[in-house]
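# Turn this into a structure:
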Amino acid sequence: MTIDISQFHQVFFEESFEGLEAMENALLDLSQGVEDPELIHLIFRSAHSIKGGSGTFGFTAVANFTHVMETLLDQMREGEREVTKDALNLLLESGDVLRDMLEAARDDGEFNAERATTIQSNLEAMLGNSTDANAQTVEPADTGNGANGWLIDFKPYTELLKTGNDPVRMFRELAELGELQVEVATDALPVFEDFDPEECHLSWKLTLTGDVSREQLDEIFEWVDGDCDLSIEPLTGEQNDVAETTPSVSVQENSTDA
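Now for the predicted structure:
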């Protein structure tokens, strides 16, 4: 038995179009000379939410396109890229394409794939130029506490799966940031006669090593805020030594009900 996540589509599209409108308004403000760093953070959060939701619900084209937008915006908010007119104009064009893609996904229609490909290529070209320019100057970030990773205790509430959230999707995102080790706890599993495949009875201890900021982790887990008990702590030196001797795991593309 699997969960029909299509029941959550309406909420996803409503929130996505609201986020897209906020994104476009903020981009217009920046284009008109408004100087407010929070606008870039707002635009990034909107793109991140749309990317995460579209990935959860299987709208792969939307997720892939928005991921490129998100990467460009991340460079801006981290101060790695100037907020230029060219970049803002390209992001406004990207917003138009994203609206077209979301409407097509909502209405089971088609979007202008040729335009989407062109705009995505332009985004990737802009990112490529940034990578070349910064390749010799970007220094590794200092965590400030000597840690080189994070210890995450993730205990979803039993109703988590019914909200359309998928822990494995989040683990895949974490694995893209660094080396991920996953330890699953099964002690809360009910006896077979009482097992409900739409309920989550597992919890996880995750060890993520690499140059990863707390903000990056918060962005991944924001989708389950209020639906789990979550603890995120920097790795100590001793914990990091243990992590280095523990084999990492591969997070598979297809998840199963917990």
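
# alpha carbons only for contacts and neighbour counts from here, please
OK.

# quick one, helices of the stretch 101-250 of the chain?
For the stretch 101-250 of the chain, helices defined by DSSP state H, counting those that start in this stretch occupy the ranges 113-134, 167-177, 214-221, 237-245.

# buried ones in the first one?
Read it as helix 113-134. 116, 119, 120, 123, 124, 127 (16 or more other Cα atoms under 10 Å).

# quick one: the strands in the stretch 151-258 of the chain?
Here the stretch 151-258 of the chain has its strands, by DSSP state E, counting those that start in this stretch, at 179-185, 203-209, 228-234.

# right, so the ones you listed: which one is the most enclosed?
For the strands of the stretch 151-258 of the chain, the largest average neighbour count (mean count of other Cα atoms under 10 Å) is found in strand 203-209, namely a mean of 21.

# can you tell which of the strands of the stretch 151-258 of the chain is closest to residue 9?
Comparison of those against residue 9 by Cα to Cα identifies strand 228-234 as nearest, at 21.9 Å.

# that older thread, and which of the buried residues of helix 113-134 is nearest residue 82?
residue 127 (12.2 Å).

# Second input sequence below; structure requested for side-by-side comparison:
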Amino acid sequence: MSIDMAQFHQVFFEESFEGLDIMESGLLNLSPGEPDSEAINSIFRAAHSIKGGSGTFGFTEISDFTHVMETLMDEMRDGRRQITQTAVNLLLGSVDCLREMLFAVKDGQAIDAERVAEHKHALDLEQQKSGSGQQDESLSAHEPFSSQARQSDSKVIGWHIAFSPHADLLKTGNDPVRMFRELSVLGELDVTADFRGVPDFYQLDPEECHLSWNLVLKGDIDRAPIDEAFAWVEDDCDLAIQPLYQADDLS
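Sure, this is the predicted structure:
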């Protein structure tokens, strides 16, 4: 049964414009040097939702731009980056740019690529300002198992992923196959379906997801791109990601 994704577009745009209002209000109320975790989390969640929805519907330019904004806000949220007036002003301008992009796509118009490129370049420059201390903290935040691997004289050769979608995941327009396709680009992927949650035939709802999956992804792969593949479904599934180790040859 194919789902006409266009029927969800109006809801996506309504929720995205509401999210932009939340982001703008939150940024205007941020005080440089005085982190407000609740406000930052609210801003980040709004951006995260817009990125996930735009990616689901194939609005790639919007999802790519929002991802750059989200990365900067994620560092603020985790305490890896100080809140400065420069960064706040930059994000406010990016919210305006994102609003214009959404209006253009909604109205079937071309996105102003030059304006988007200017804002994206400014965000990239701000992103590059992190110092060596911040870089170390970023590494530990995105690779939580690295110290464990060193302590056990072993190395990570891949990842085991237990992925159990909630029943309504398909109704949000998300497709597990698309996520698996993203993972397969990173390394050697083995996918095993778990059928234990599938009901009897006459109780099946074709719009609900009853399968779970165990995935083994082998290769020299960082944790971050794996998290990114599941980023827009993290609230719609149970997910466990664990490293696969191989003992170092000490001879």
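
# Got a TM-score for the two of them?
TM-score of the superposed chains, computed with TM-score structural alignment, normalised by the length of the second structure, equals 0.72; 228 aligned residues with a Cα RMSD of 3.8 Å.

# picking that back up, for residue 55 of the first structure, which of the helices of the stretch 101-250 of the first structure is the nearest?
It's helix 167-177; of the helices of the stretch 101-250 of the first structure, that one is closest to residue 55 of the first structure (Cα to Cα) at 8.3 Å.

# buried residues in the closest one?
Neighbour-count burial for helix 167-177 of the first structure, counted by 16+ other Cα under 10 Å, picks out 167, 168, 169, 170, 171, 174, 175, 177.

# again, but for stretch 150-166 of the second structure
154, 155, 156, 158, 159, 160, 161, 162, 163, 164, 165, 166.

# Trace residue 83 of the second structure over to the first structure, please.
Counting by TM-score structural alignment, residue 83 of the second structure lines up with residue 83 in the first structure.

# Checking my notes, that match in a strand, right?
No: when DSSP: H, G, I helix; E, B strand; the rest coil is applied, residue 83 of the first structure is found to be coil, with no strand at that position.

# any chance of the buried residues of helix 167-177 of the first structure in a markdown table, with distance to residue 63 of the first structure too?
What follows is these, written out as a markdown table (distance: Cα to Cα, whole Å):
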| residue | distance to residue 63 of the first structure |
| --- | --- |
| 167 | 17 |
| 168 | 16 |
| 169 | 13 |
| 170 | 14 |
| 171 | 16 |
| 174 | 16 |
| 175 | 17 |
| 177 | 17 |
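
# Contact partners for the residue nearest to residue 222 of the second structure when sequence neighbours are not counted?
Using Cα to Cα, 6 or more residues apart in numbering and skipping the chain neighbours, the partner closest in space to residue 222 of the second structure is residue 143 (7.3 Å). Going by Cα atoms under 8 Å, 6 or more residues apart in numbering, residue 143 of the second structure touches 222, 223, 224.

# Tell me how far residue 143 of the second structure lies from residue 232 of the second structure.
20 Å (Cα to Cα, to the nearest Å).

# Also residue 165 of the second structure?
Relative to residue 232 of the second structure, and taking Cα to Cα, residue 165 of the second structure is found at 12 Å.

# re earlier: quick one: the strands of the stretch 151-258 of the first structure as JSON lines, columns for distance to residue 107 of the first structure too.
Converted to JSON lines, those look like this (distance: least, Cα to Cα, whole Å):
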{"stretch": "strand 179-185", "distance to residue 107 of the first structure": "37"}
{"stretch": "strand 203-209", "distance to residue 107 of the first structure": "37"}
{"stretch": "strand 228-234", "distance to residue 107 of the first structure": "33"}
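
# Quick one: closest of those to residue 132 of the first structure.
Using Cα to Cα, these put strand 179-185 closest to residue 132 of the first structure, at 25.3 Å.

# Mean distance between that closest one and the second structure after superposition?
When the second structure is overlaid, strand 179-185 of the first structure sits 3.8 Å from its aligned residues on average, using mean Cα distance after the TM-score superposition for the first structure.

# by contact count, what packs against that strand?
strand 203-209 (3 or more Cα pairs under 8 Å, 6 or more residues apart in numbering; DSSP states H and E).

# Pull the distance from the strand it packs on to the chain's centre.
Distance of strand 203-209 of the first structure from its chain centroid, counting by Cα atoms, centre = their mean, to the nearest Å, is 17 Å.

# same question, stretch 121-140 of the second structure
Taking Cα atoms, centre = their mean, the mean C-alpha location of stretch 121-140 of the second structure is offset from the chain mean by 18 Å.

# Same question for stretch 48-59 of the second structure.
10 Å.

# can you list contacts of that stretch?
For stretch 48-59 of the second structure, the external contacting residues (Cα under 8 Å, 6+ apart) are 5, 9, 12, 16, 19, 60, 62-64, 66-67, 70, 173-174, 231-233.

# And those residues, which of them are buried?
Using 16+ other Cα under 10 Å, the buried members of the contacts of stretch 48-59 of the second structure are 12, 16, 19, 62, 63, 66, 67, 70, 174, 232, 233.

# Export the residues you listed as JSON lines, with columns for secondary structure and distance to residue 49 of the second structure.
Below are these laid out as JSON lines (DSSP: H, G, I helix; E, B strand; the rest coil; distance: Cα to Cα, whole Å):
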{"residue": "12", "secondary structure": "helix", "distance to residue 49 of the second structure": "10"}
{"residue": "16", "secondary structure": "helix", "distance to residue 49 of the second structure": "8"}
{"residue": "19", "secondary structure": "helix", "distance to residue 49 of the second structure": "8"}
{"residue": "62", "secondary structure": "helix", "distance to residue 49 of the second structure": "12"}
{"residue": "63", "secondary structure": "helix", "distance to residue 49 of the second structure": "10"}
{"residue": "66", "secondary structure": "helix", "distance to residue 49 of the second structure": "10"}
{"residue": "67", "secondary structure": "helix", "distance to residue 49 of the second structure": "11"}
{"residue": "70", "secondary structure": "helix", "distance to residue 49 of the second structure": "10"}
{"residue": "174", "secondary structure": "coil", "distance to residue 49 of the second structure": "13"}
{"residue": "232", "secondary structure": "helix", "distance to residue 49 of the second structure": "7"}
{"residue": "233", "secondary structure": "helix", "distance to residue 49 of the second structure": "10"}
